[in-house]
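1. Here is a sequence with its predicted model. Questions after.
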Amino acid sequence: MKKKYRIHVALICLSVTLFAFTVNAKKSNDPEKDKLLLELLMFVIKKEHYNPAAVNDNFSKGVYKEYIEALDPSKRFFLQSDINEFSKFELVLDDQLTNKDLTFFNLTYDRLMLRMEEGNKIFKEILSSPFDYKTDESFNVDYDKAPYAKSNTELKDKWRKQIKLSVLSSFTDKKKTEEDKKLKDPAYVVKSDAMLEKETRENSIKALNDSFGFMNELKREDWFTLYINSMMSQFDPHTTYFASEEKEKFDVSISGKFEGIGAQLQKKNDYIEVSELISGGPAWRGKQLEKGDLIIKVAQSNGVAVDIAGLRLADVIKKIKGPKGSEVRLTVKKTDGTIQIISIIRDIVEIEETYVKSSVVEKNGLKYGVIYLPKFYIDFENKDGKGRDAAKDIAKEIDRLKETGIKGIVLDVRDDGGGSLGAVVNIAGLFIEEGPIVQVKSTVKKEILYDTDKKIKWDGPLVIMVNEFSASASEILAAAIQDYKRGIIIGSKQTYGKGTVQRVIDLNQYVKNSSFGDFGALKTTIQKFYRINGGSTQLEGVSSDVVMPDRYAYLKMGERDDAHALPWDKIDPAPYIVWDSKFDQAITNSKQRIEKNVQFQLIEENAKWIDSRSNENTYSLNIDKFKAAQNQIEAAAKKFKPIIDYRNNLKFNSLPYELEGFVNDPVLKEKRDRWHESLAKDIYVEEALNVLDDLQPKSIVKTSIPIDKKGKLVKR
């Protein structure tokens, strides 16, 4: 395990102490708390942000645009008259921020609550009677370009068309399902159009009731957080304010664990339904709470049971979660109608989907390991070193894979959005002897983060799989492996392009003598990181050695497509020693295979088709024209069905230690079976294994090829 490296910054979780704001006691939800929060945020931004944007009229325009779009993205609530009123503030929000003036927020919040109440009545009225599907009319779903309604009559018509399009789509799907059933079973009695149409409208009413129910659960402070983050995003895409609940979710996403009962919950009417039990958690171990149970009361230890009917899901979760070792008693209604009181002792719950998993596969008589890393997680709270750590877990998986006799490793960081900077330094260090992994630069200094442990956990053939959503720590890892010529990077043309480091700062440390409650935290950009060759991954990402066609390659989804992203730049390289790796032939072979592969050709054609359809936003609301258009799309899409049906004829298996655990954990077995099934359909993994085949027997030989600070070979 690589422990001896020099590192003084982390992607998450550190604190700063400058001075404290002193406030008098105030009631919660007081506007004074909002004003203090704005003051705190701007103070921290100015002190900590890598390059804070000027708070001026341009800043104000950006906040205004983003906030209004976030409040009403489909333009189904506000009227043009509302926007005209709001627009008077477009160039003064910077001044309001400086003066801690909440006039604009209060105006928009009150108006939105009014318009939502009106919208709640509108959709019920619209869905109370059948639609006329013979009318020749259409609806454009490009909401960015759509105008706001000029009157209530026009707004109701917009609602009608939006809902009609949704119902029409579901209605035609139901009709098709009925026709298919009749074809399979001539005795089947097809439901009438009137019955199907009624069912579809009833489903739409339920869906919209749920949607409005969710919005009605949001408190004023939730909307204020939205307003704040419209400001924070002007500094860069990754500067974000976390209210206390969101901070908890962020911590869980990074550590992969929390303290509670280990159940996933969802709102069902007035009560809370258990949607899933987390394997290994206390509820799962207790075997009393089951999927589908309705929670109707919650009690703490010997306390009084509280009826949770009508409470927000977030508030119920707060009551159920609690510290390890404490007791919670749930009154539940079972699926058979019986009522039970279930006692559960809370414990540490680990979210298995957060953690590393591996599989072994045989190809051409050789065994290879596939390691999937969903996130560069680390448990900062656990000071004794026993907490989960992505680097430690990967090291364990490598040892286990080596015991099976593998000849190569595919490390899959597709869709991995990053995590701990320390974890990525340690993970890269598993594959090299020693040396720099990444350079980090703040406004005042530059630092090089090293792996100093000469032990190599795996020195054999290595492939890193990436895609356009591999970001941050994933890009550091891919860049380091590429710069050292230690492995081959395959995947999308380039990765996401996030080359910045964030710190999460607890705002409560600045406030003394306050009864306002929790002020939450600010995640803000404090540094930029650079490859050891000196280049930044910001905007440009990491370019794959082998580019594989991607269905979404032409859509704009990367950091480079965000207007507030920090710019690309470069610094001097760090001295490092590359591996004398014979990759050229393997890369050439892979490119030739991809070029000739019919499946990859189809994926490339599909990508262009998806891109061409991205501008088709107008749908007919006439059922005959709608069906004709959908049939045309389905006919075109049939050509791409082999992409979904593809199988690579490889068999992926769990390692022996997991197979033993399946005996007592059928849920984990089911999850692994699903993963292995997806791997067996994955042409990208198949090509990664082909590359490992091309790297056999031994083609990586460590030699001394030093690179100096100017990126040039050192003559000897």
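-> Now that the structure is in, tell me what you want to look at.
2. okay, CA-based contacts and neighbour counts for the rest of this
-> Fine.
3. Run through the residues that contact the most centrally placed residue in the chain.
-> When the chain is reduced to its mean C-alpha position, the closest residue under C-alpha atoms, centre = their mean turns out to be G417, at 7.2 Å. When contacts are counted by C-alpha atoms under 8 Å, 6 or more residues apart in numbering, G417 touches P374, K375, F469, S470, A471, S472, A473, S474.
4. Next up, a structure to set beside the first:
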Amino acid sequence: MRLSTRYLVPLIALFACSSPTTSTPAINSSAGPAGTSVSSPSSLPELAADPREPFLAKAVASLLSEDHLLQRKIDDQVSREAFPKYLEQLDGGKLFLLKEHVAALEADIDHLDDQIEAGDLVLARRGAALLAKRREVVAKVVADVLSKPFDFTKAETLETDAEKRTYAATEDELRDRWRAVLKLQVLERVEQLEELSDALAKKKPTDEDAPARPPEEIPPTFEGKEAKARKELAVRFETRFTRWKDMEPLEPAEMFLNAVASVYDPHTQYLAPAEKENFDIQISGTLEGIGAALGEEDHFIVVRELIPGGASWQQGKLEAGDLILAVAQQGEQPVDITDMPIDKVVKLIRGPKDTTVTLTVKKPDGRVETISIKRDVIKIEASYARGAVLNLGKGHEPMGYIYLPGFYGDTRGASKAPERNATDDVRKLLEVFQKRKLNGVIIDLRGNGGGLLGHARDITGLFIETGPVVQAHAADKKVEVLEDTDPGVAYNGQVVVMVDRFSASASEILAGALQDYQRAIIVGTGPTHGKGTVQALVDLDKLRANPQAASAADSLGVLKLTIQQYFRVDGESTQWRGVVPDVVLPDPASYVDSGERSLFHSIPWSSIAPQPYKVSKHSWTAAQLAEASKKRIDSQPVFKKVEAFSKALKARRDDTVVDLKRDDWVAERKRNKAELDTLDPKLSETKPRVEVTPLEESAAEKTAPKTAGDKNVKKRIDKWREELGRDPWVEESLLVLEDMKKLK
């Protein structure tokens, strides 16, 4: 089955399809009651097969083998690599299955390839049925454990990292693990109630940030708070176990197929019909309500990024990397969202403008915080390129600055009024800088996750005369070259491009091209994200003999398939390695595992033949600039604090064993807080060192239609200006620009 472009064109329309009616497939089982011993695979319970399963499995198998970039056949080795991933999806926390259950499932470790090619996903049906039965067992354990007070005077610990745990050997061992897990959750909730009591005592009822919970609801004694925490937790778990019984028909197949797909690369993924809307949410990059892009990480919902100008961005406490544990509407109890589908989480978070939603989040360093956010409509103006003139003061000259949050553009077709696009906005800002005869400009791509490839090419063309910008090749090894054919140059001064580990995709194409042409110096906190692959969405219904006959109820879903890889003009890929900065600055997020390098089975770096291109003329060298920058960084107290703070957060993240004795837990928490408070560089409290003059009503902004939300734009610009003025990474980038001019 060769992939045809006719399957790729109409895929956006798929997101409007309805999901099939939710139902729980019947379980066929010859085994004993849930929780009894399992001696062989044949004794495992098994769900009835969904009628779509045979065609679905064979279609996915064919696409993976024939049309994926790697052209890798599904065989026993793929099966063996996929099985651990399947177990991780089934019970990654090691909180349901026993070792004997894993051993029984493991009998199929060499047969995943046979099952997918035969269209008979036996392991998927057995695993799902077994998990359903085990959840029934654990539900009773949880209810029983939470019915009795915990002993917080007992010295014991809990390993919180599931990867460091093994599957329990007995029911008693599993029960004890659950007891420890629940004990920690109750302890955390009790401390939250303690902090809430203190907050209520200090705040007036009219305070905007005052907690919604009335003070009379918080018991005055520790014993009362502990009982309340257990009761609330019991209700949440009861709800969660009930929700788990509501299984989508293709959910077992989805887990199985994605375990196999993950062996090919982290971005190839099967999306069942019920997940289409979820994917649409993630790929759009925005969520109305709080202005955050969310994703799924193991059993949790994680904040991927904040949308500039959105409610969360303005509020300032929610951050990328935060795990959302619970969501509460104004005046209501929190709803535990662990293991909740992302579409249901979105529905909880969304709401009318000016209403408040409260999120319980876990920070990357392990802290649990409660954050209240007033919902707002995301102002698209804040997602456009914005310019400013920066100056370090006396003895320095002004430089240009462009913040580019994404590579946006017109995707609505010729029949619609044209939208603003990144290339035109950046060009107009550069023309302002050129007219003012500014000798240097910073292009800030930090946090820029990419966007439209054409604009990465076109913005590169604003700095070079003509030439290739990026190469792409598919499994057939045919090379496609995207070139800048416009000889015009919008700006001819010195250029610094700022990047970080969250600069990805189109950002890496722009930064890599300007680095190859030696048209700019790349300044960053380390290698960029390293995503150098292209995915296509394959409508699996289109592969049927009679696709028109397919209804929403029996839809097969879509396969997100990696089909191409990008290469720089020098022949090197941005995949895995990313773009390595010429000048490296301390990384405030070095404790966070991110980027393609941290992902399971990411496609390795490779290279192809370079394209002919003409390097820009200059007298500086990257080595000279890096050496001068390092001398300044080593003498800057703020960067020393950034490094120390990041190391402390990493140490806390790596220390995954938690004390469950209350006195020890509280003491450790206070020590950690005191340490972080001491090391925190507190950039928001520092005096601005950079003079920032935003280009208000600049050429790029004059083309933007005015909206009713314009009065809030000034507020965001003011905040942006203040943060920019305190940004030591921007300050150092300005000094690098000055070095480039001196060496010219």
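-> On my side now, so go ahead. Note that the coordinates shown come from a computational prediction; the quantities given were computed from them, not determined experimentally.
5. Which residue in structure 2 aligns with the residue nearest to the centre of structure 1?
-> In structure 2, the residue paired with G417 of structure 1 is G449, using TM-score structural alignment.
6. how far apart are the one helix or strand K650 of structure 2 maps to and its match in structure 1?
-> Using DSSP states H and E, the element containing K650 of structure 2 is helix 637-654. In the superposition with structure 1, the aligned residues lie an average of 2.8 Å away from helix 637-654 of structure 2, counting by mean C-alpha distance after the TM-score superposition for structure 1.
7. quick revisit: reduced to three states, what does the match of G417 of structure 1 come out as?
-> G449 of structure 2 falls in the coil class when you classify it by DSSP: H, G, I helix; E, B strand; the rest coil.
8. ok, so what distance separates it from A609 of structure 2?
-> Taking C-alpha to C-alpha, to the nearest Å as the measure, G449 of structure 2 falls 27 Å from A609 of structure 2.
9. Repeat that for R446 of structure 2.
-> The spacing between R446 of structure 2 and A609 of structure 2, counted by C-alpha to C-alpha, is 29 Å.
10. can you pull out the strands in the stretch 1-150 of structure 2?
-> Along the stretch 1-150 of structure 2, counting by DSSP state E, counting those that start in this stretch, strands occupy 27-28, 46-47.
11. against structure 1, where does the first one fall?
-> Mapping strand 27-28 of structure 2 onto structure 1 (TM-score structural alignment) gives no aligned residues.
12. Counting residues, which strand of structure 2 comes out longest?
-> Across structure 2, the strand with the greatest residue count (assigned by DSSP state E) is strand 558-567.
13. Please pull up the equivalent of G497 of structure 1 in structure 2.
-> Taking TM-score structural alignment for the superposition, G497 of structure 1 sits opposite G530 in structure 2.
14. For Q601 of structure 1, list the residues it contacts.
-> With contacts taken as C-alpha under 8 Å, 6+ apart, Q601 of structure 1 has the following neighbours: P549, I594, E595.
15. Report the buried members of the residues you listed.
-> Buried by 16 or more other C-alpha atoms under 10 Å: P549, I594, out of those.
16. just curious, which of the contacts of Q601 of structure 1 is nearest to I320 of structure 1?
-> Set against I320 of structure 1, the nearest of these by C-alpha to C-alpha is P549 (46.1 Å).
17. Quick check: chain neighbours aside, which residue is closest to that closest one?
-> With C-alpha to C-alpha, 6 or more residues apart in numbering as the measure, E604 is the residue that lies nearest to P549 of structure 1, at 5.3 Å, once sequence neighbours are left out.
18. count of neighbours near the one you found?
-> Other residues within reach of E604 of structure 1 by the criterion other C-alpha atoms under 10 Å amount to 19.
19. In structure 2, what residue corresponds to it?
-> Using TM-score structural alignment, the partner of E604 of structure 1 in structure 2 is E643.
20. how big's the offset between the longest helix seen in structure 1 and structure 2?
-> In structure 1, taking DSSP state H as the definition, the longest helix is helix 152-184. Superposing on structure 2 and averaging over aligned pairs (mean C-alpha distance after the TM-score superposition for structure 1), helix 152-184 of structure 1 comes out at 3.9 Å.
21. tell me which residues in the helix or strand containing E634 of structure 1 are buried?
-> Using DSSP H and E, the secondary-structure element containing E634 of structure 1 is helix 623-638. If you call a residue buried by 16+ other C-alpha under 10 Å, then helix 623-638 of structure 1 has these buried ones: I623, K625, F626, K627.
22. Quick one: the strands in the stretch 151-300 of structure 2, in order.
-> In the stretch 151-300 of structure 2, the segments counted as strands under DSSP E, counting those that start in this stretch are 157-159, 269-271, 292-297, 300-306.
23. circling back: gap between the match of E604 of structure 1 and D265 of structure 2?
-> Here the distance between E643 of structure 2 and D265 of structure 2 works out to 33 Å (C-alpha to C-alpha).
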